[in-house]
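*Asks:* just need the structure, nothing else, for what follows:
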Amino acid sequence: MPSTIPVAFLKKSSLLLLLPLLMGCEDSLDKLYPKAQPVQLPAETTTGANVLGCRLNGDVWEANNTATLTGKVLTPTAHYRNGELRIDAFRRLQVTGPVTNIHFTVAGATRPGVYQLRAAEQKSGSFATLETASGRLQYATNARQTGKLTITRLDTTGAHPVVSGRFELRAAPTQPAVHTTDLPAHVQLTEGRFDIQLSR
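*Replies:* Here you go, the predicted model:
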């Protein structure tokens, strides 16, 4: 008389056989969609790592530097032409707080050094602007709320042009606004650092 195998045993055996397959799928998904790294200040480098970060009113603010499928990094970007440097950065999705974009314009940036960030209408032509979500408010350096951007490396002619450095500043709203915890009366950036491949 043929022996019969209990149905419960067959179900358990099938699950055990499927377990390695399911675990393999999970590993593949982790490689396809890697877990987001915690928000942190990038290291101070001078290699063109395409990073920008700082502390904004004490909290870490880090630029998104995820590459597209073609390998191009959309942010942060640094453009250099005739001595004018423009740096643009958009925050990572994991960053909290009101500021979504940070922009620097530095005139006369011909060599490493310290460049004062003041109002856009001043002769220096060096300033910073910060935007909030949906353009609700813009902050900027001005005659009273100033800062500085220090360029530690500026390679505009090499095979892989790079600009690197540090920054710190204080910025105020460019128009009157009702200040809330989401829209503070001013923003202060400290421990700022950047290392970006130059576009010319």
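*Asks:* C-alpha from now on. contacts and neighbour counts both.
*Replies:* Fine.
*Asks:* which element is the residue nearest to residue 101 when sequence neighbours are not counted on?
*Replies:* Excluding the flanking residues, the one nearest residue 101 by C-alpha to C-alpha, 6 or more residues apart in numbering is residue 90, at 4.6 Å. With secondary structure defined by DSSP states H and E, residue 90 is part of strand 84-90.
*Asks:* another for comparison:
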Amino acid sequence: MLATLPAAFLKKASLLLLLPLLLSCEDSLDKLYPKAQPVQLPAETKTGANVLGCRLNGDVWEANNTATLTGKVLTPTAHHRNGLLRIDAFRRLQVTGPVTNIHFTVAGATKPGVYQLGAAERKSGGFAMLETASGQLEYATSAHQTGTLTITRLDTTGAHPVVAGRFELRAAPTQPTVPTADLPAHVQLTEGRFDIQLNR
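*Replies:* So this is what the prediction gives:
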């Protein structure tokens, strides 16, 4: 009986039968490779959400916080030992602009409070360093380009240690350079916030 049906009809019927299978494959691929969420400022939380973001010269900059297959988040990271706090973050692939990495180092960070960001040589307070792609250029806070890092939660002894807070700063190149659209004369970070599980 099938032999008497037109070939065009059989072709359409077989495609209709395959359609549910193809759609289920697409759903499976979406679960395996979910679509990237838009770049946005993370919410201001204090739960160890492993987020860091800000506005960099007005544009949203968000750290990559994708977990590995073992569940470990590679960035952002926060280390705290003997009052020395170091925060490192690497941007998401979807973020545009010159800065790829942001690093904070704060000495004497023993409790919530406002910590000044300035020159790296100071023995108290802290500083920030920002790197561009392939290490082309570094921007840093200094005695003239300053900022603040405000810690709103610092739990170093609990079952799930966390550091959370806000930051804002202005940084300039650490070496002489001719400003371009890709490498501006300075960078300004505003509306910065972070919420990171501490590594001790």
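*Asks:* quick check: TM-score for this pair?
*Replies:* In this superposition the chains share a TM-score of 0.98, using TM-score structural alignment, normalised by the length of structure 1; 200 aligned residues with a C-alpha RMSD of 1.2 Å.
*Asks:* following the strand holding residue 90 of structure 1, which helix or strand comes up?
*Replies:* Later in the chain than strand 84-90 of structure 1, the nearest helix or strand by DSSP H and E is strand 99-106.
*Asks:* show me what residue 164 of structure 1 lines up with in structure 2.
*Replies:* Matched by TM-score structural alignment, residue 164 of structure 1 corresponds to residue 164 in structure 2.
*Asks:* helix/strand/coil for that match?
*Replies:* Under DSSP: H, G, I helix; E, B strand; the rest coil, the three-state class of residue 164 of structure 2 is strand.
*Asks:* how about the one 3 residues further on?
*Replies:* Per three-state DSSP, the secondary structure class of residue 167 of structure 2 is strand.
*Asks:* what is the neighbour count of it?
*Replies:* 22 (other C-alpha atoms under 10 Å).
*Asks:* who touches it in this structure?
*Replies:* Applying C-alpha atoms under 8 Å, 6 or more residues apart in numbering to residue 167 of structure 2 gives the contacts 147-150, 189-193.
*Asks:* out of these, who's nearest residue 72 of structure 2?
*Replies:* residue 193 (21.0 Å; C-alpha to C-alpha).
*Asks:* still on that earlier bit, what's the mean distance for the strand holding residue 90 of structure 1 versus structure 2?
*Replies:* Per the superposition on structure 2, strand 84-90 of structure 1 and its aligned residues are separated by 0.1 Å on average (mean C-alpha distance after the TM-score superposition for structure 1).
*Asks:* equivalent range in structure 2 for that strand?
*Replies:* Going by TM-score structural alignment: strand 84-90 of structure 1 matches residues 84-90.
*Asks:* what helix or strand is the spatially closest residue to the match of residue 164 of structure 1 that is not a sequence neighbour on?
*Replies:* Among residues not flanking residue 164 of structure 2 along the chain, residue 195 sits closest, at 4.1 Å (C-alpha to C-alpha, 6+ apart). If you go by DSSP H and E, residue 195 of structure 2 is part of strand 187-199.
*Asks:* residues near residue 66 of structure 1, how many?
*Replies:* Counted with other C-alpha under 10 Å, residue 66 of structure 1 comes out at 14.
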